[in-house]
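# A structural model of the following input is requested.
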Amino acid sequence: MPETLIKVDLKQSPYDNELVHNRWHPDIPIVAWVKPGDDFVIETYDWTGGYIQNNDSADDVRDIDLTTVHFLSGPIGIEGCEPGDLLVVDILDIGAKPDSLWGFNGFFSKKNGGGFLTDHFPLAQKSVWDIKGMFTESRHVPGVKYAGLIHPGLIGCLPDRAMLDTWNTREVDFINTQPDRVPPLGAPPTTKSAHMGKMKGEARDKAAAEGARTVPPREHGGNCDIKDLSRGSRIFFPTYVKGGGLSMGDLHFSQGDGEITFCGAIEMAGWLHLRVSLIKGGMAKYGIKNPIFKPSPITPKYDDFLIFEGISVDEWGKQHYLDVHVAYRQACLNAIEYLTKFGYSKAQAYSILGTAPVQGHISGVVDIPNACATLWLPTDIFEFDIMPNASGPVIHDMGGIDMPLSPDL
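Below you'll find the predicted structure:
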């Protein structure tokens, strides 16, 4: 049996676990060393460290302090890894912790993080999803059931000093262009709630003040939220520090492309069984500055889709030039409006798009002025027919517990 290098106790605060951190910094100590060819198991908290609860209130989504996240297990050092090598990570298996067979999806309040459709969903809401083997269902979003494609939303290697400084400079400069924006343009370094693993004293405080937040994806990987990084995937990470410093967390049971609800997949605590190897000098050999990966050969088999188009004209009628962000937002809004015709609230429909294995595609970026993006909604996840027909949509009773909504305080 592979050794479990990092264990987490879900009854324990992540701040009491020195094998966990929530910032990126080159001085965060390696917590365990492995050799190329080794395989091992890593346990992880959910990305909030257990703050979000399995209940029918969205107050926790409304009130969460987002400076605390994400809680990552690691860093793991690989013997012989030097800056410029490619760290090859095979995800051999991945799953939910047996004592936590549930997950959550949420919309953050616009005043506290917002999200992709925050102007349409400005208040905090939450749906809870039960994990039943390969499948998931929710008491808050009835009428759907789908197989999970479990993956780490966040995985990457430690930056070196030069890369850390580059991140902080460019992101703080960008935030300063609209310092009062709500939600903000980025997440700058802050000592508030920083967890620096095994670091102590003045060294810890200095690193906390300059450690990069884990919110965005960057050159090293990080919070990429790629649903196809599941069991059987092979990932090639650029490395910047001796040992590589591999960390991971933010596990998702299922997610749609784009993770459009922001707290957006079915978030869960879990474990990963990994194997690592090295390609010496691989960054230069292959011209790699961002990770590349081979997707999982095991994916949910959904072959029939209803595809929604969006163009780069926003919901207020403003024309944008080949803007795929606007176009994908329109595709999502079109799908949400469509699903309301079958009895779903807009929040329930939005939750489906964030958690189900929907596909997002950039379909056209050359036909000025409109980009075209598409959202592929698998029809087999529904317990009823959602295809258009001459008789019109059948409205279904979505009784039970609707998604909890919490007013801003």
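
# Only C-alpha atoms from now on, for both contacts and neighbour counts.
Noted.

# can you pull out the helices in this protein?
Using DSSP state H, the helices of the chain run over residues 59-63, 161-175, 201-210, 282-286, 324-340, 346-355.

# Would you format these as JSON lines with mean neighbour count included?
Listed next are those as JSON lines, based on neighbours: other CA atoms under 10 Å:
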{"stretch": "helix 59-63", "mean neighbour count": "21"}
{"stretch": "helix 161-175", "mean neighbour count": "15"}
{"stretch": "helix 201-210", "mean neighbour count": "15"}
{"stretch": "helix 282-286", "mean neighbour count": "15"}
{"stretch": "helix 324-340", "mean neighbour count": "22"}
{"stretch": "helix 346-355", "mean neighbour count": "25"}
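
# Need these in JSON lines (columns: distance to residue 41).
Formatted as JSON lines, the helices of the chain follow (distance: least, CA to CA, whole Å):
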{"stretch": "helix 59-63", "distance to residue 41": "30"}
{"stretch": "helix 161-175", "distance to residue 41": "28"}
{"stretch": "helix 201-210", "distance to residue 41": "27"}
{"stretch": "helix 282-286", "distance to residue 41": "25"}
{"stretch": "helix 324-340", "distance to residue 41": "37"}
{"stretch": "helix 346-355", "distance to residue 41": "26"}
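
# Show me the one of those that comes nearest residue 4.
Comparing those by their distance to residue 4 (CA to CA), the top pick is helix 201-210, with 26.5 Å.

# What is that closest one packed up against?
Applying 3 or more CA pairs under 8 Å, 6 or more residues apart in numbering; DSSP states H and E, one finds that helix 201-210 contacts no other helix or strand.

# quick one, that helix and helix 161-175 angle?
50 degrees (axes from the mean of the first three to the mean of the last three CA atoms, to 10 degrees).

# To compare with the earlier structure, here is another sequence to fold:
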Amino acid sequence: MARQTVSHEEGAIYEFTPDLTPIETVRSGTRLTIETRDSLDGAVQSDADVLESVPEEVNAATGPIALEGAEPGDVLRVEIDAVRVAEDRGRVITIDWFGLLDGHEAIEAPRSRTTPVDDDGETIVFDGLEVPVEPVIGTIGVAPEEDSYTTLVPHDHGGNLDTTDVTAGNAIYFPVFQSGAMLAMGDCKAAMADGEMCGTGSEIACEIDVTLEVIDGETIGVDLERPLLETPDAWKTVASAETLEAACELANLDAIDLLAADHGFDETDAYMFSSLVGGLEISQVVDPLVTVRNAVPKAYLSSPF
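Next comes the predicted model:
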């Protein structure tokens, strides 16, 4: 079955709000190719192009895309079939007032480094050093329940998660807060390390192949409150908060709920078991909220869906 294409030229958002209007409506099971633009909207094309401050509009997310039949309490599954870089360069930047080491006297901001993509699309080059192209979707989410969040901010609806596991071969699940779910995504990187320390990866336009599925909330054994990642080997709860400690607590609580439902544990036994088989991972520490994930191998946690 051919994939339908949804492009950023048709519509893109810079804010996830509860009352989004879709640019496209599709059925559960639809296979899409989603075209995105780089998170800086083309402002950096050479090392000489620097940004003095974070733009008011950043991280354009293609969409929103409504899913027929998706209602609050349901879950939206986004299977990421492929992510392809769609331009010949990415860009890594520093900006004043942004990044893990913002304000350190040895760190210069603003600065830009373009990262050319080689002809076969397998590596980018940073100052003569080759880095494998491993594209990541930085911003992906649905319409939130009540408050609005810019595409720079992660929260329970998803948003700017900047998580390396949001990539080809994995799936991400979102709680549906509004009719239609209202999915949007963008802010891709050709390569990015866990933490995204300077505030960016190699920001680049991409084409993303996804398969979308609406899961009836009445068939689920747990209430999904935040995004959940599925890799071939693990389930990973994803949480964002003002501090790493608070984000870790939320991610651990979500993992405990899954383990308790799967094994019949009470919360304390699930908590103790998570300390044996879980694994906290840092996604990003530079956005207005920080994001972590708690990975539980599938050997110890079956599908909640």
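
# care to give me the TM-score?
Laid over one another, the chains give 0.71 as their TM-score (TM-score structural alignment, normalised by the length of structure 2), with 237 aligned residues with a CA RMSD of 2.5 Å.

# out of the helices of structure 1, which comes closest to residue 28 of structure 1?
When these are ranked by distance to residue 28 of structure 1, counting by CA to CA, first place goes to helix 201-210 at 8.1 Å.

# so how far is that closest one off the chain centroid?
In terms of CA atoms, centre = their mean, to the nearest Å, the centre of helix 201-210 of structure 1 is set 27 Å apart from its chain centre.

# repeat for stretch 91-110 of structure 2
With CA atoms, centre = their mean as the basis, stretch 91-110 of structure 2 stands 23 Å off its chain's centre.

# sorry, back to before: mind checking which of the helices of structure 1 is nearest residue 233 of structure 1?
The closest of the helices of structure 1 to residue 233 of structure 1 is helix 282-286. By CA to CA, the value is 18.5 Å.

# distance from that closest one to structure 2 after superposition?
Comparison of helix 282-286 of structure 1 with structure 2 after fitting gives an average deviation of 5.3 Å (mean CA distance after the TM-score superposition for structure 1).

# For residue 259 of structure 1, grab the count of nearby residues.
25 (other CA atoms under 10 Å).

# Show me what residue 266 of structure 1 lines up with in structure 2.
Correspondence of residue 266 of structure 1 to structure 2, assessed by TM-score structural alignment: residue 202.

# Its match and residue 72 of structure 2: what is the separation?
Counting by CA to CA, to the nearest Å, the separation of residue 202 of structure 2 from residue 72 of structure 2 is 35 Å.

# out of these two, which sits in the busier spot?
Neighbour count, other CA under 10 Å: between residue 202 of structure 2 and residue 72, residue 202 has more, with 28 against 16.

# The more buried one contacts residue 187, doesn't it?
No: taking contacts as CA atoms under 8 Å, residue 202 of structure 2 lies outside contact range of residue 187: 10.0 Å.

# intersection of neighbour lists for the two?
The overlap between the contact sets of residue 202 of structure 2 and residue 187 (CA atoms under 8 Å, 6 or more residues apart in numbering) is empty.

# show me where the stretch 1-150 of structure 2 has strands.
Using DSSP state E, counting those that start in this stretch, the strands of the stretch 1-150 of structure 2 run over residues 4-7, 12-13, 15-16, 24-26, 31-35, 61-67, 75-85, 89-94, 111-116, 123-126, 129-132, 136-141, 149-150.

# Ok, which of those comes nearest residue 43 of structure 2?
The closest of the strands of the stretch 1-150 of structure 2 to residue 43 of structure 2 is strand 89-94. By CA to CA, the value is 9.9 Å.

# ok, now which ones touch the nearest residue to residue 96 of structure 2 once chain neighbours are set aside?
Excluding the flanking residues, the one nearest residue 96 of structure 2 by CA to CA, 6 or more residues apart in numbering is residue 109, at 5.4 Å. Residue 109 of structure 2 is in contact with 52, 94, 95, 96, counting by CA under 8 Å, 6+ apart.

# okay if I get those residues as JSON lines plus distance to residue 216 of structure 2?
Listed next are the contacts of residue 109 of structure 2 as JSON lines, based on distance: CA to CA, whole Å:
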{"residue": "52", "distance to residue 216 of structure 2": "46"}
{"residue": "94", "distance to residue 216 of structure 2": "43"}
{"residue": "95", "distance to residue 216 of structure 2": "43"}
{"residue": "96", "distance to residue 216 of structure 2": "45"}
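
# ok, which pair from those residues is furthest apart?
52 and 94 (9.1 Å).

# any common contacting residues for these two?
With CA under 8 Å, 6+ apart, residue 52 of structure 2 and residue 94 have common neighbours 109, 110.

# ok, back up a step: out of the strands of the stretch 1-150 of structure 2, which is the most enclosed?
Stretch with highest mean neighbour count among these: strand 136-141 (a mean of 28; mean count of other CA atoms under 10 Å).

# In the stretch 151-300 of structure 2, what residue spans correspond to strands?
When secondary structure is read from DSSP E, counting those that start in this stretch, the stretch 151-300 of structure 2 shows strands at 154-155, 158-159, 171-175, 183-189, 206-215, 228-230, 234-241, 280-284, 290-297.

# so the second one aligns onto which residues of structure 1?
This points to strand 158-159 of structure 2. So strand 158-159 of structure 2 sits over residues 221-222 in structure 1, by TM-score structural alignment.

# starting at the chain centroid, how far to that stretch?
For stretch 221-222 of structure 1 - counting by CA atoms, centre = their mean - the centre lies 11 Å from the chain centre.

# who wins for proximity to residue 82 of structure 2 among the strands of the stretch 151-300 of structure 2?
Comparing the strands of the stretch 151-300 of structure 2 under CA to CA, the one sitting nearest is strand 206-215, at 5.0 Å.
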